[in-house]
Every structure is written in structure tokens, then in C-alpha cells.
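[1] Dropping the sequence and predicted coords here.
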Amino acid sequence: MQELDRSFFHRKLSLVIAYFHDPKKVGTFTKNCSKDVLRLKKIKNIIKDENVTKIGVLLNENLSNINEISEKLSIKAQEFFEQENIELEPYELDITYDFWKSEEILSAILPEKFLDEVPSGFTITGHIAHLNLRDEFKPYGKLIGQVILDKNPNIKTVVNKLDSIHSVYRTFDMEILAGENNLIVEQRESNCLFKFDFTKVYWNSRLHTEHDRLVKSFKEGDLVIDVMAGVGPFSVPAGKKNVIVLSNDLNPESYKYMQENITKNKVEKFVKPMNEDGRVLIRECYSELLKFSQDNNGVIKYQSKKRKNKEEEIIEHEIKIPKHINHFVMNLPDSALEFLNEYNGIFTKYKSDIEKIQNFEFPTIHTYCFEKFSPDENPEPTEEVLHRRVHAKIQKIMDCYTLPFEALSFHTVRKVSPTKPMFCVSFKLPKEVVFRDS
């Protein structure tokens, strides 16, 4: 099938119907003989006659004609029908395209050689269903897209990724397989609403639990620098927790939608949008902190509402902007590790001032990375082996061989493929790194 023919899926199913003149008997029968009643999803098994003088109950789909009653109907049901003088008649049920699941439809219309791997999986972002079709399925892409569109009422557009993620802005080209030509998405996540152009920014709906996990580790009043923030999936929810965030992304489109999302979610006081090269921001992080603090006179002032005696009370709050950075988030798993060398000497220029600050804290880095391994490795490397490989890379890039393995905390985010796990690695920046001579 090259174009979807929904009439192909019209079928007539031969059944048997039991007619009841007493409505009370219907409930008794369906309760005591539930296995003898039709149990097909989306199909009503109780049918009212047009003149409302009797009610029909469709019997189990294995019973296709009256002659099979003694063989395929339970003894209890047979005795009930005989005792109550229930009328049994043949019944033809129309089954249409709407009845079938998407997997069943695709199995019926795709070439037989593909039946073991029908491509019915997809990721939903807003109103868009996003597929990654393998080459052999691409000639049938529009057919697959239309079936997915038909079977998922909340989906308005189905797209297929055309190539790998572009290295600079983490975006990819895509084609619309079915539905509306509308790729401006509104996605709700972490009690926030995000808007963005799905073709021009990076967004992965599968990472929402990871966004929540990391944001939960931040405390009110913490200062976070989100180096590769995208449209704000870490920054905006953190801002709602009264966490102060310098939220940065190099992609002008991400920056544009980040600004809109900050406003849309009313976190302007806590989240400052930036459009810098991540390396520059890391190098200039302390001066950016000082500038932000100066611009806000050292405090974030905000209001909250509280109901008291049926009246709304406005409460004024102040949060002091800390004199140190609590966290750096580096959500660019393909290359975030390569940015770690920029942390060398970030506080050197300010060392004399920093040493006067009581209880000054060195920042915690949360960097995302892949650690791909060969499928030919035998035995397959354990997680600890992969962690130690990442640790060795971090030591080398930062030129810091005194950073112990035990100082690193690893969290497995997901497996992009069987041989490509994604990790979040967290560790506190060593004093010798941040005060190193550039």
C-alpha cells in the first residue's frame, strides 16, 4: 500500500447476540458469566433495540454462530439462557479502521519482510510526534506518519529526523510526514510551559526526569550557571524554586525562546538570559556574578501571596545574592567535557578578594557526557570501567591528576544505544584548578 486506504480495514465479524426483555437480568448475566460476554476494546457489548423493548448482549467473539453454543458457551450461561427464555440470534458486527491498533495497521500494509520490526515508536513533544525512521522504512514514511496521526488524537504533526544533530547548535533537519505544517511547540514540563521552534533548537522530551532530578538538588538562593541552557529546561524550573540562574546558550534561536520562556513562567527576577560562547562565560563567570549582584544591589526582591481570613496578603521577600557560584550545569553531552579546561584559573584574578570571603564555596560541576564503547569488547565493560574512563578524560582535559575518582559522582541518565550510555558526572572544582595561573 503506497497511500493509506482506510476502507481496506473494514470487516464484518459474525457473532451471537442474546436479547433480554428484563433490564435487571442483563446485569446479573454480565456479572455471573463475564467470560461469555464480548470483550473487544472500543466495542460496546450491550446494544439497545430501537424500540427499547429489549436489550442485546453480544457474546464472546469465539462464538461465531448459534450452532456453537453448546461447545463454546459455559454451562452456567446456557442454563441461565434456558431458565430465563433468552432469545439468541446471529449478529454481524461492523469493524472499521478505527478499531485497529496502529501496530496492527502497519503490520497489514508494510512489506512482509518488515513485520518483525514495525516502526510504531515515537517521542511526543507538544503536538509533534518525532520518529527516527531507519532507511528501509523511509519510502513508507508518509504512510506510517498518517497512521500515527490517525491513532493519536493529541498529535497534530508527525515528523522524521533526516540526519545527525548539527554539531554547533544541536539541531537537526526534519521532514513532515503527516499533519499540520506547524513546528512551533508548546511543551509542559516540571510545572513550566516551554515554547520553541522544534527545528531550530535542541529539545529532548526523554530527559524530563533528569531535568527534575538535578533541579531538586538546588537550594533556594543557590547561584547556578547553566552554560548550555537551550530554551531553559534546567534554568526555568530552578528559577521557580527561587534559585538564581545565569542561563546561557550560544544558539540565537534558543536564546530568543529562553527569554520568552523566562517571561512566560514569571521567573525574570531569578533567571538572567545570556547569549554567549560557553567558553567565554566560564572564563568570565566571576565577573558576571559580580555584575549581576551589582545590577540587583546584592539582593533579589520578590513577593508572594497568602490568604488570611479570606483576604489576600502580599508578603515581601529578599534573597541575598551569594558571593560564590554553587553549581555549573553543562548539558552538551557530545562535547561538554572538552570545555573543562576553561575552569583553570577562573578565580585567580580575584584570589585576594575571594580569600577574604567567609565560608567561600567552590562550585560543583554537573557535566553530561557519552562514553561509547565497541560492541566487540569482550567482556562488555562494566559501569565502573566506563566511569573510570570518563574520570581519566576529565583529569587529562583539566590537567589535574590529583582529582580522585572517589570525588566524582556518576548518574546514568539513559542509554542512547546499547553501546552508548549517557552520564551526568558531578564533582566539586578543586582549589588548585580555579586558582591556577592561566
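    Ah, there it is.
[2] hey, let's count contacts and neighbours off CA atoms from now on
    Will do.
[3] Name the residues that touch stretch 392-400?
    337-338, 340-344, 401-403, 433 (C-alpha atoms under 8 Å, 6 or more residues apart in numbering).
[4] So what's the gap between that stretch and the chain middle?
    Offset of stretch 392-400 from its chain centre (C-alpha atoms, centre = their mean, to the nearest Å): 32 Å.
[5] ok, which stretches of the stretch 201-350 of the chain are helices?
    Along the stretch 201-350 of the chain, counting by DSSP state H, counting those that start in this stretch, helices occupy 208-216, 235-240, 252-264, 278-283, 285-295.
[6] Find the one among those helices with the highest mean neighbour count.
    Among the helices of the stretch 201-350 of the chain, helix 235-240 has the highest mean neighbour count (mean count of other C-alpha atoms under 10 Å), at a mean of 27.
[7] before we go on, here's another structure to hold up against the first:
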Amino acid sequence: MFGFRPPRFHSRMSRELYSRSHLDTAPPRYNGPFYPLDKSAFQKSIPVLAARVPASQTSSILRSEVTRKYLIGLPKIRPVVSDPSAPDGDKLVLLGVSDPVELSLESLKLIESNGNGFTHYNLVLDYDYWTTSELLQAILPEELREGAPVGFAATGHVAHVNLNDEYLPYKRTIGQLFLDKNKSIRTVVNKLDNIDTQFRFFQMEVIAGEPDFIVEHHESDCRFTFDFSRVYWNSRLHTEHDRIVQLVQPGEVLADVFAGVGPFAIPAAKKGCAVMANDLNPASYTYLCQNVKDNEVSDEVRTFCEDGRNFIRNVFRRVYDTPFPAYTGPKLSKTALRKLQKQTARDKPAIENPPSQEFKPSRRKIDHFVMNLPDSAILFLDAFRGVLTDKALREVYSTMPIIHCHCFTRELELEQAKIDIRQRVEEKLEASLQGDVEFKKVRSVAPGKEMYCVSFRLPPEVACNTKE
């Protein structure tokens, strides 16, 4: 045991003030090449105090309130290790101090009664220990450390970042860090400023990993497959996808004007909605069809690949002429259906006079529209003018469908944003919005740019207007 005399404390408070030292676990300053990184340069040896404790007594040290606050307490570091000098002997309980004098009298007594003295242990940290954020602080020039990119959005195995210009010289280093520190990621891409003008997906460059853009992404208990480089997908919109789906009730009909690969359409169909799903992008349409099939909602979703304006003008007639079957309740999965069939065959209930089924009409009326193309969705609202000029169609729509239209605004204050969005919507509809109108802020897209969803019931005078 170390030859030392514990300090004399005059009170409990003075012992608490004699706090343990903070271990310096920051990575060493890096001076090697930026790419590829010399990972061996990231090593640090920290001497810490360790208590020699028989294996049978380690739990007494770990669980005690007296000693718990003195344990090493570092992420990814186990507080109990084998003694390198005697692997089959006592265990070493690592403490977060470098000298016994930094321990309280109570903790010293407990360790002495359960252990066999103290020793020093060299705790070695390496590249695998530190986080992306910590390593960037050691790698980047001082003027770039604050505000350094430390996170990304994940879509399947692809991590995508938006690097500011000042970090582009270090893009491959940043990409490699994200790749190394996240085992589920195989590809890291940086989104470029260029956007496909017709289909609105981002152009991107691979900064680390393999150039594999075909992803499988899971959201809302659904499986989506798509080519991330050819379609629009934003994982940050998961909450908004779920919010809209919750607004649509089982048995209703949803028209998704800009459906993409199905983040609204497929969860809504699984919920029991009938869906008319459209997207102009052939790649999005291809994967939309595949996802409909893979998620077993082919009976509930009809897919289209056409201009959004044409889709709006035609979809009322399409649902009327070819209605969806009546909603009869939640659809069972194949597994649940087989289980029910086996149980029915086994029980074979004898029913001489089965109860008559209540008649339920087919569904030929659209209840909701979702228009998730925030850059230009408002511009498509004029397509609703005159959609119900046909008398037979008007008779079906005793209540008008609710439109959920996503959009951007430069107004940062809620009330000003409402005024701006309402004005633009009413201008395209050529009518005032009546009744309840909801303005939901979805997220901040960039400094001075907000994304909203405005929900309103289609004004009857718009739907019946013959003006083009």
C-alpha cells in the first residue's frame, strides 16, 4: 500500500470541497496528414489510481454510495479490469483520481476493508475511444473548431451531410470519421447546392465509403427501398409523415399528389386508408410501386406517374368511376391471417343462421389531399378550380376534402408567416379560406427559411368554378 497519511478534515463540507481531480481525456493535438488520417497518432496514456480488490468484493466497491462518485466514470471504459502484472489475481477497480489523498475518509476505509491496497494503472485511450466531435477538435484548425459538423442524417446505410464551404478542404477526413464511428453506415455523401430542377432531388458527392445509393430504410413500421441519388427523401420529416398519417382515419381516401417513394401513402394504407399516390419522377414512381408491393398494400394503393396538376384534375373522376371497396376493418398480416384460418378450421363453429352483413358503400370520395412539395406546391392549387363541375361528382361531395399543403416562407414570426402563406394560397385558389385553417411549422430549413404545412378544407366555390 502507498505510504501516505490521509489529510485531516475538520468537517464533512471540507472533505467535499477537497474534490477529485478531473482527468484530461482530450485527444492529443493532431499534426499528421488530413487524408488518410494517421490513426496511430491518436494515443494517450493517463495514470489513474486503482484499488486492488478480490473479484468477490468488487461489487461492494461499485455499489457503495461512498465510493461510487470516485469511480473512473468515463464512457466506454469499464471500471473493473484485470491486473496486467497478475491476470489471475485481484481485480483492479479504476478510480477517477490520481492519488489516494483525493479520496474521502469514508471511501478510504471502505476500500481498505474490502481491498488489498492501491496501485497506479495506465489507462490508454486511442482512436477508437474518441467521438467524431472530439477528434475534429484535435484535427481542424482552431478557427474552424467551433461550428464543426458533428452530425448527419441517416437514410438506410447512407449518411448525408451539408458541409459549409470552409469545411470542404476537410470533407474526406470528415467523411472517414463518420464512417469509422458509425458501424451501420457504409456510404457518406455531401449534398451539393445543385438541385434537379424537374424532380427536385439533391445532387451529391461521395466523400467516404462505397458509392452504393440503393438503400433500405425503415420508418413507421414500413420498409422503403429506393435510390437515394435519384429520388427525394428527408429523414428529418419522419415526424411530419407520422403527423399527417394520424390525421387520416381508417376507411378514408387520401390523394398524395407528390408521393415520392411513399412515406405518406404506405403508412396511411397500412392504417386502413385507400390511397391515390402520384409522382412525376420515374425513379420515384418505380420505387413507389416496389414499396407498395413489399409492404403488402397493393389493394389499398393505386399509383400514377404524371404531372401533379393533371393528377389533381383527374383524380376526383378516377375515384368516382372506379371506387375503392368498402372498408371492412383492419387488414390482417399474412401471419395473423394464417393463424386465424387455422383456428377457424379447428373450432368449426356451427352457425345455422349467420347474421347478415351490414351493407357498406364503396369509397368514391376523396377525404384528404397531401401536397408535400414545399418549394412549389402552392403553385399547383389552381388545379382545384372546377374539379367538381360535373353534377354527379358534386353530389358525392357533401363535404369538401381537406388539403394539407407544404410550403416555405421567409417570415420567421408565426403571425407573419400565417399572413404570407394564406395570401399566397388564396391568390392561387382565387378564393378566401373559410372555417378552420391550421398552420403547422414543420422545421427550420435554413437561416431565414421556414417550412410549414397549411391545412384547410377546399372551398366549394373553388371546386365548382369553371374558370381555368
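    Happy to help now that I have it. Owing to the predicted nature of the structure, the values given are computational and were not obtained by experimental measurement.
[8] What would you report as the TM-score here?
    Here the superposed chains carry a TM-score of 0.89, computed using TM-score structural alignment, normalised by the length of the first structure; 415 aligned residues with a C-alpha RMSD of 2.4 Å.
[9] Now the lengthiest strand in the second structure on the first structure. Mean distance?
    Using DSSP state E, we find that the single longest strand of the second structure is strand 43-53. Strand 43-53 of the second structure, aligned to the first structure and superposed, deviates on average by 1.5 Å (mean C-alpha distance after the TM-score superposition for the first structure).
[10] Map Lys181 of the second structure onto the first structure.
    Here Lys181 of the second structure is matched to Lys151 in the first structure, going by TM-score structural alignment.
[11] now the nearest residue to its match once chain neighbours are set aside: how far from Ile43 of the first structure?
    Distances taken as C-alpha to C-alpha, 6 or more residues apart in numbering place Ser102 nearest to Lys151 of the first structure, at 6.4 Å, with adjacent residues excluded. Distance, Ser102 of the first structure to Ile43 of the first structure, by C-alpha to C-alpha, to the nearest Å: 17 Å.
[12] which ones are touching the residue positioned nearest the centre of the first structure?
    The residue lying closest to the centre of the first structure (C-alpha atoms, centre = their mean) is Ser205, at 2.6 Å. Counting by C-alpha under 8 Å, 6+ apart, Ser205 of the first structure touches 123-125.
[13] And Glu142 of the second structure, by the same measure?
    No contacts exist for Glu142 of the second structure under C-alpha under 8 Å, 6+ apart.
[14] And the contacts of stretch 392-400 of the first structure, which of them are buried?
    Among those, those classed as buried by 16 or more other C-alpha atoms under 10 Å are 337-338, 340-344, 403, 433.
[15] okay, those in a markdown table with distance to Glu82 of the first structure next?
    Listed next are these as a markdown table, based on distance: C-alpha to C-alpha, whole Å:
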| residue | distance to Glu82 of the first structure |
| --- | --- |
| Leu337 | 77 |
| Glu338 | 80 |
| Leu340 | 82 |
| Asn341 | 85 |
| Glu342 | 86 |
| Tyr343 | 86 |
| Asn344 | 89 |
| Leu403 | 83 |
| Val433 | 89 |
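[16] between these, which is nearest Glu87 of the first structure?
    Leu337 (75.2 Å; C-alpha to C-alpha).
[17] sorry, back to before: list just the nearest of the buried ones among the contacts of stretch 392-400 of the first structure to Pro363 of the first structure.
    Closest to Pro363 of the first structure out of these is Tyr343 (10.4 Å), distances taken as C-alpha to C-alpha.
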